[in-house]
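J.: Fold the stuff below for me.
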Amino acid sequence: MEGRVPTRTATFAGLGSVAYGIKDNGFSTFLLLFYNQVLGMDARLVSLALLIALVFDGLVDPLVGHASDRTRTRFGRRLPFLYLAPIPLGIAWVLLWSPTGAPSFATLLVSAIFVRGLVAACEVPSAALVAEISRDYDERTRLTRFRFVFAWGGGLLMLLLAYGVFLPNAMLAREGYRAFGIAGAILMAGCVLGSAVGLHRTIAGWPPQQASSGKGLLGSLGEIRESFSHPACLVVMAGIACAMTSQGITFALSNYLYLYVWRFTPTALQIYPVVLFGSVIGASLLAGPAQRRWGKAGAVAATAPLGMLFWVGPLLLRYFDLWAADGSTRALVAMFICTLLANMFMVTSSIALWSMVADVVEASEEQTGRRSEGTLSAGAFLASKCATGLGIFAAGLLLSYAQLQPNARPDAVPAVVIDKLSLAYAVCTALLAVATALIALRFPIDRAAHEARLALLDKLAQSDPDAGGLHP
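T.: Down below sits the predicted model:
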């Protein structure tokens, strides 16, 4: 699609990411609590099952992405996945939150693997559409903005429904989680199917024939490796890995910080998701101007450290007794303002990073002769998921370093423990933000390079319609 992507198309392209947001929210916030405290499973077995499922997820993403790149139907390459996967995903999501019989490690593992695999079948092709719908440098960022708004919106909507409707006064009520699963399933399946139907007229049609290795699975793995090995792909995957490691640490420690450091009240916890969603809207508005001013790599380099400053600043001010009293109205209001700004800048940085993934498509095509939108999107998801797991692991190490004891009351935790946790978290966040910025600056594709490459590929296609890139 040339020129500006219609808002209707951008909206439906973003709508498909709701399922990913809901899945992330459920797995990160409630699943361990549900299977451990409600169903009575050993927390270590629950964590092990979720870790194995995460490893499976990371391995299956490139296969799904490559399969969608090679798919040829009259509906195009991505729509078959977006039509076939949502209903099974909805069923698997309901079963995950409504297990029959006594809960077991095997049941949880199989359910988690099915959910993650089906989400991959929806999300990887959906993310690949950013590069497929538009080749324009700025429009790809605009499409990514829509995807971020819907992904965060879906996750935060389920968080609000959980706290306000399904589990308002009974976090350990099994029936509440069953309703949570049903509502999430309806939203996930409905949004992905709605995205597919809304995009049908835009993207349906036989895709161009692409050369294949013809060597079965080994050939496919070779093509995946070749796509991932492009220098631009390696840079953006490394940037995403640093950013998502920081986010993994932050998400894993968030409840500890709210409880032991900032002393959030129940009302503050209900307001917090609204603040986060406001920050995502702010990021969506900021991403375009930031990119036009500095380019995508420059936008990451500018906003990642800014976001870090607003995360770390309150902790340092508190450490030096320059912050309002913990739990006071002044402290909570100031924390909400800092959170709004910090998350706005961090999400702006993430939008630019994920938009950079789309620009690698033509660089890879120039090298390999293949368009690999799905494979490259899967590579970004692989880096993201591995880094998130690393961040969660690092959060556990930080808690161990601070020596925060289990079941500790906030008013009974020594100040030295809180200070150690706060400062260690601040140092990790600062280092990862700086690393993200420095890695992004090594990204070899700016606006001029991207547009020159498009012109070169167009010229090659006109001179030899059967050519595929500049490779030998």
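
J.: contacts, neighbours, all on C-alpha from now
T.: Fine.

J.: what's the helix or strand for the residue nearest the centre of the chain?
T.: When the chain is reduced to its mean C-alpha position, the closest residue under Cα atoms, centre = their mean turns out to be Ser384, at 6.8 Å. Secondary-structure assignment from DSSP states H and E places Ser384 in helix 373-402.

J.: need the next SSE after that helix, C-terminal direction.
T.: Scanning forward in sequence from helix 373-402, with DSSP H and E defining helices and strands, the next element found is helix 415-440.

J.: What's the end-to-end length of stretch 317-336?
T.: Between the opening and closing residues of stretch 317-336 we find a distance of 15 Å, counting by Cα to Cα, to the nearest Å.

J.: circling back to that earlier point, and the helix holding Ser384, what does it pack onto?
T.: Under the contact criterion of 3 or more Cα pairs under 8 Å, 6 or more residues apart in numbering; DSSP states H and E, the helices and strands touching helix 373-402 comprise helix 43-70, helix 105-133, helix 216-228, helix 231-256, helix 329-368, helix 415-440.

J.: To compare against the first, here's the next sequence to fold:
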Amino acid sequence: MKEARSPNLPGRTECAAYALPALPLAALALPLYVIVPTFYSDVVGLPLAAVGVVLLAIRVFDAFADPLFGWLADRFSSRLGRRRGFFLLSLPLTAASAFMLFWPPGDAGLGYLGFWGALVSVGYTWTVLPYTAWGAELSDDYKRRSVIAAWRESATLVGTLLAIGLPFAIGLQTHDGVNGLAVVAVLVAVCLPLAGMVAALAVPEPIDRSTRNLRFSESLGFIGRNDAFLRLIVAFLLNGLANAIPATLFLYFVSDRLGSPELRGPFLFLYFLSAIAGVPLATLSARRLGKHRAWCLAMVLACLVFSLAGFLDHGDLYAFGAICIVTGILLGFDLVLPPAIQADVIDNDTAASGAQRSGFYFGAWSLATKLSLAGAVGMVFPLLSMVGFEPGDAANGTSALGALAILYAWLPILPKAVAIGLMWNFPIGEVEQQELRRRIADG
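T.: Okay, the predicted model is just below:
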């Protein structure tokens, strides 16, 4: 394995090797949140309400696990390195539990779903936090951090496309024998450990810049005093909420507002496929404009383009396809730039606290992601109920379908606009980040 170092410019081979595990991790994440609930209720035959309760309990537990695993990721030590070592230890649990959850036996019940679902949740959190912290520490260079994030998020998008395409192409009608979700189970179980080993062998362990260890309570205190991080995470949470609202309503909008339920899968695939094209554009824009300004301009354009969806009605499929392409490209900016800015914000903490705590910061980051998803569900479903919208009901009137369009296209503009305001004059750019690195190097 490569010796620990902190390169300013990791090459393409190292970036590609680091990105590999993101593909099976994405193939795990999307089915966990999108396909598993429907599969266990419709195919396995478990009561829908009970499945919902079990998965909700798992997600609440998982949210509390994020900061704990982030803290542990920063305190772990082994001859393999704290990032690579903690990451490698998690892979057997994550791969095996995903296989068991995605390919259940014929007599699987709620206990089976709860047990393996909880282990997948723990394993995924354990794997992702040291993995993202590893990437944040791979380079000290302001611009190169965007490149590293771009490699990882490109692999994430490929894994997402596989997770969308395989289950529906192969079929999910039965869990006797091989089905689409079982193929994803094999993909994750085989590819995640292999990709993790390749990354650990090819990618260096960054030097730990910590000069002291902090107790859990001290870690919280320094986070609370990191104004740049608080500003970033609020903007990230609001932008995540803005993205989660249409994601929650996407299936209903295509089925009921546009009247084309058969195109839900193709439109979703088109959206994520377009995001792959957005990744290099995000990197180029960040290099020329700075990361926070490039992200802000992408959010402004997303608001303008996505607002047009509110005017679409039954049969406006080409227009919606165009919106999917443009907003998908802009999704690439949302995926690449915020975590690259997060790496700079962690420098701010390291310079102040003397402890390099990327794991703890990405634990808070993961928690914000889950809160935005939960907030979207908690907001839009009651509002839809208030206006009398019923999914798949041909009796939905003009007012109900109009309310669906407003919630889908225009409600997300409000939180996104606040996020733009928070990030436009963000206090850490390239010059400020270089000064932070000098302070850290001087100890």
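
J.: Mind checking the TM-score on these two?
T.: The TM-score (TM-score structural alignment, normalised by the length of the second structure) is 0.91; 438 aligned residues with a Cα RMSD of 2.4 Å.

J.: re earlier: aligned against the second structure, show me the partner of the residue nearest to the centre of the first structure.
T.: Matched across to the second structure, Ser384 of the first structure falls on Thr369, judged by TM-score structural alignment.

J.: That match touches Asn239, doesn't it?
T.: No - counting by Cα atoms under 8 Å, Thr369 of the second structure sits too far from Asn239 to count as a contact (9.8 Å).

J.: got a list of what Gly354 of the second structure touches?
T.: 209-212, 440, 443 (Cα atoms under 8 Å, 6 or more residues apart in numbering).

J.: Kindly apply the preceding question to Ser364 of the first structure instead.
T.: 227, 230, 370-372.

J.: In the second structure, what sits opposite it in the alignment?
T.: Aligned against the second structure - with TM-score structural alignment as the criterion - Ser364 of the first structure pairs with Asp349.

J.: mean deviation of the helix holding Ser384 of the first structure from the second structure?
T.: Taken against the second structure, helix 373-402 of the first structure registers an average deviation of 1.4 Å after superposition, with mean Cα distance after the TM-score superposition for the first structure.

J.: Now do that helix against helix 231-256, angle only.
T.: For helix 373-402 of the first structure against helix 231-256, the angle by axes from the mean of the first three to the mean of the last three Cα atoms, to 10 degrees is 40 degrees.

J.: Next, Arg74 of the first structure: secondary structure please.
T.: Three-state secondary structure (criterion: DSSP: H, G, I helix; E, B strand; the rest coil) places Arg74 of the first structure in coil.

J.: again, but for Thr174 of the second structure
T.: Secondary structure for Thr174 of the second structure, judged by three-state DSSP, is coil.

J.: so what's it closest to, chain neighbours aside?
T.: With Cα to Cα, 6 or more residues apart in numbering as the measure, Val43 is the residue that lies nearest to Thr174 of the second structure, at 5.9 Å, once sequence neighbours are left out.

J.: and the residue mapped onto Gly70 of the second structure from the first structure, how many neighbours does it have?
T.: Matched by TM-score structural alignment, Gly70 of the second structure corresponds to Gly65 in the first structure. Gly65 of the first structure: 29 surrounding residues under other Cα atoms under 10 Å.

J.: residues in contact with Gly65 of the first structure?
T.: With contacts defined as Cα under 8 Å, 6+ apart, the neighbours of Gly65 of the first structure are 124-125, 373-378.
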